[in-house]
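Colleague: predicted model follows, preceded by the sequence.
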Amino acid sequence: MYINDSLKKVFVINIVFIFLAVHSSIAAEQLTVCVVNYPLHYFAERIGGEHINVVFPAPADVDPAYWMPDTPTIAAYQQADLILLNGAHYAKWINKVTLPRFKMVNTSAGFKDQYIESTEIFTHSHGSEGEHAHESLAFTTWMSFNFAAKQAKAIAEALSRKRPELSDIYKKNYAALERDLMALDRTVKEIVSKDRVRPLMVSHPVYDYFARRYGLIIKSVHWEPDEILTNEHMKELNRILKEHPAKWMIWEGKPKKESVERLRAIGVDSLVFNPCGNTPDQGDFLSIMRQNVENLTPVFE
């Protein structure tokens, strides 16, 4: 059968348009990505942009590390294209439910040999979450900004495996995020370098990776910023200060005015360095961390 050149060209053009339409449809289809904490939510959104839908369903008033999702929420995780985990035993509920292993990505697996084991185990409760323990394995890995960058890289790689045709976009977005994170890393190192032997108190045992990365000498209590310090709290602190003469208390949230005044009365000032494990009321992960770094500056002046 004879087909003239014009018909051949029309045929080829149609095939090309069909191919492009199918390719465009596939590329445009958003991946649903479920995460277990806010840092991973921020990293995924920065890297995936408009090509992914990031789901972080933990309520604003809970610690995602100890939150237990309900059955419909667990089902949503099961149906996601990717499930981003923090690793280091973060999000205890993961081990209590069935999730598709092939969808799960442990973003800190690349440095699991550098996890920190604590010598102390604290048990306490806050609000509706009930009693829980801060176990021997520290899990706020992203508080070391170089680890945060490695977790972000794991996300970029996982997205690229799912959508290879978008890998260049993911790599470009990751590179921009890495620059922001490593800029924070360099700034903290510069600030701390002015006085590497200064002892510090922290209100919660969530600063292990931060302290190790930047050479901070810390002792931890287990105080909630929304609770007014009692005489027992002050006795506990004074016992520690005898061997660890800190002049600053680092809080994970804004402390009560009465607590700040009680600490100031014994020569201890307060600052906030928010780990940002859950969605902030204002700003985003990067703006919160930049503010944290600014808050830290007076300590070493």
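Modeller: Cool, got the structure.

Colleague: only C-alpha atoms from now on, for both contacts and neighbour counts.
Modeller: Noted.

Colleague: let me see the ranges of the helices in the stretch 51-200 of the chain.
Modeller: For the stretch 51-200 of the chain, the helices defined by DSSP state H, counting those that start in this stretch cover 71-79, 145-162, 167-192.

Colleague: how about the strands in the stretch 151-300 of the chain?
Modeller: 199-202, 217-220, 248-251, 269-272 (DSSP state E, counting those that start in this stretch).

Colleague: those strands: which one's closest to L184?
Modeller: Proximity to L184 (C-alpha to C-alpha) singles out strand 269-272 among these, at 16.4 Å.

Colleague: which residues touch the closest one?
Modeller: Contact with strand 269-272 is made by 247-254, 260, 263-264, 292, 295-296, as judged by C-alpha atoms under 8 Å, 6 or more residues apart in numbering.

Colleague: how about a cut-off of 10 Å?
Modeller: Contacts to strand 269-272, defined as C-alpha atoms under 10 Å, 6 or more residues apart in numbering, come from residues 201-203, 225, 246-255, 259-264, 291-299.

Colleague: in a markdown table, list the helices of the stretch 51-200 of the chain along with mean neighbour count.
Modeller: Shown next, in a markdown table, are the helices of the stretch 51-200 of the chain (neighbours: other C-alpha atoms under 10 Å):
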| stretch | mean neighbour count |
| --- | --- |
| helix 71-79 | 15 |
| helix 145-162 | 22 |
| helix 167-192 | 17 |
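
Colleague: for the ones you listed, give me JSON lines that also has distance to N231.
Modeller: Shown next, in JSON lines, are these (distance: least, C-alpha to C-alpha, whole Å):
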{"stretch": "helix 71-79", "distance to N231": "42"}
{"stretch": "helix 145-162", "distance to N231": "36"}
{"stretch": "helix 167-192", "distance to N231": "32"}
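
Colleague: comparison target below:
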Amino acid sequence: MIKYIKQGWKPLLLLTAMLLVIAGCGKNSGGGIVEGKVNVVTSFYPIYEFAKTIGGEDANVINLLPAGVEPHDWTPRSQDILNTSKAQLFLYNGAGLEGWVPNFLKGIDSGSSLVTVEVSKGIELIDAEGDDGHGHGEEHGDEHGDEHGDEHGHEEGNAEESEDTHHIDPHTWVSPKSAKIIAENIKDSYIQVDPDHKEGYEARFTELSQKLDELDAKFTAALSGLPKKEIVVSHQAFGYLCRDYGLTQHTIMGLSPDAEPRAQDLVELSKLVKDEGIRYVFFEELVSDKLAKTLAGEAGVETLVLNPVEGLTKQQQEAGDNYFTLMEKNLQNLILALQ
């Protein structure tokens, strides 16, 4: 009898381990479906924050991307597809950021009532030259997300494309002006699937919109009077910020932080930093700062953080940071760099 019990521990331990793995998958996916609320699945952090703010007590928002993960090369798992099939809304940026979306939507249960919304719709998108090395930000068609749509303006990369191919810059949310359009699209999507709580969604959107207007005004006032207008950044994530506030970005990498620069590019950037009197090279916290520090060392300047707000680190989560606190820090670092 004792021998049987001891042998029985092995399958019991195995079963326990499997249950822990399954539970862990759900936690990493940002939570589960909640009955009695509008269940919303978001593709990455900024959309998650805006969706939670606008949804308030009427919504349960699940973010697919775990803390500390850079979104460009992340791909969902089967558990993410299962959760999303049970939700009412799936919100993603579009403009080529989430290359996994078309296949992801094909996996959604055919009986699902999910409404899919591309929240960058309505933003005047920016063309960006050059290949990012991963097919992100590729040519973006006129189609936008709709309910169970398979066409979301994303086209597969062509191996024969030249390096001068035009791509779309997907980093729309980095400018408060564009972020306001994203927030309005999120508000409209809530009203579409849950018109009974329209008043609450509109009220919370109005509060968020006012905060974005205030942030926009701060950027406009602070940056318009500075003598310098050029910044050097890790990857091509600040096009909308630069367009809206009269700046020019020079990038070490392309649209994706994984796109490797050529040695010639680094030499030219180093010369530009010296010639233009640029005092800082900006880097990001979710990707390696090695190249930024290498360039800064070569040019004899310092480094500073400029955050594309693609996600929070665990430390930022614990500190209570959010879109607004990170953008305020960005503004302070831009003021320091451009004086």
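Modeller: Yep, it's here. Just so we're clear, the structure is a prediction, and the values are computed from it rather than from any experiment.

Colleague: of the contacts of strand 269-272 of the first structure, which qualify as buried by neighbour count?
Modeller: Taking 16 or more other C-alpha atoms under 10 Å as the criterion, what is buried in these is 201-203, 225, 246-255, 259-260, 262-263, 292-293, 296, 299.

Colleague: how many other residues sit next to the residue nearest to K194 of the first structure when sequence neighbours are not counted?
Modeller: For K194 of the first structure, ignoring the flanking residues on the chain, the nearest one in space by C-alpha to C-alpha, 6 or more residues apart in numbering is F300 at 6.1 Å. A count of neighbours around F300 of the first structure, defined by other C-alpha atoms under 10 Å, yields 12.

Colleague: and what of Q7 of the second structure?
Modeller: Residues near Q7 of the second structure, counting by other C-alpha under 10 Å: 10.

Colleague: then the one 10 residues further on?
Modeller: Applying other C-alpha under 10 Å, we find 12 other residues in the vicinity of A17 of the second structure.

Colleague: with A263 of the second structure instead?
Modeller: Residues near A263 of the second structure, counting by other C-alpha under 10 Å, number 9.

Colleague: show me where the stretch 1-150 of the first structure has strands.
Modeller: 31-35, 52-55, 82-85, 104-106, 122-125, 131-134.

Colleague: which one of these is the most hemmed in?
Modeller: Greatest average neighbour count among the strands of the stretch 1-150 of the first structure goes to strand 82-85 (a mean of 24), per mean count of other C-alpha atoms under 10 Å.

Colleague: which bit of the second structure covers that one?
Modeller: Alignment of strand 82-85 of the first structure against the second structure: residues 89-92, by TM-score structural alignment.

Colleague: ok now that stretch, how far from the chain's centre?
Modeller: On the basis of C-alpha atoms, centre = their mean, to the nearest Å, stretch 89-92 of the second structure sits 13 Å off its chain's mean C-alpha point.

Colleague: that stretch vs the first structure, average distance?
Modeller: Its matched residues in the first structure lie on average 0.7 Å from stretch 89-92 of the second structure after superposition (mean C-alpha distance after the TM-score superposition for the first structure).

Colleague: cool, and stretch 326-334 of the second structure?
Modeller: Mean deviation of stretch 326-334 of the second structure relative to the first structure after superposition (mean C-alpha distance after the TM-score superposition for the first structure): 1.6 Å.

Colleague: give the aligned range of that stretch in the first structure.
Modeller: Alignment of stretch 326-334 of the second structure against the first structure: residues 288-296, by TM-score structural alignment.

Colleague: to G48 of the first structure, which of the helices of the stretch 51-200 of the first structure lies closest?
Modeller: It is, among the helices of the stretch 51-200 of the first structure and with distance given as C-alpha to C-alpha, helix 167-192, at 6.1 Å.

Colleague: now the angle from that closest one to helix 145-162?
Modeller: Counting by axes from the mean of the first three to the mean of the last three C-alpha atoms, to 10 degrees, helix 167-192 of the first structure points 180 degrees away from the direction of helix 145-162.

Colleague: so which other helices or strands are in contact with helix 167-192 of the first structure?
Modeller: Under the contact definition 3 or more C-alpha pairs under 10 Å, 6 or more residues apart in numbering; DSSP states H and E, helix 167-192 of the first structure sits against helix 38-48, helix 145-162, helix 208-214, helix 285-296.

Colleague: nearest to I26 of the first structure, of these?
Modeller: That would be helix 145-162 among those, by C-alpha to C-alpha, at 11.3 Å.

Colleague: and that closest one, what does it pack against?
Modeller: Checked by 3+ C-alpha pairs under 10 Å, 6+ apart, helix 145-162 of the first structure has strand 31-35, helix 38-48, strand 82-85, strand 104-106, helix 167-192, helix 208-214 packed alongside it.

Colleague: turn those into a markdown table, including distance to R161 of the first structure.
Modeller: Below are those laid out as a markdown table (distance: least, C-alpha to C-alpha, whole Å):
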| stretch | distance to R161 of the first structure |
| --- | --- |
| strand 31-35 | 12 |
| helix 38-48 | 13 |
| strand 82-85 | 11 |
| strand 104-106 | 12 |
| helix 167-192 | 8 |
| helix 208-214 | 29 |
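
Colleague: the ones you listed: which one's closest to I15 of the first structure?
Modeller: helix 167-192 (25.4 Å).
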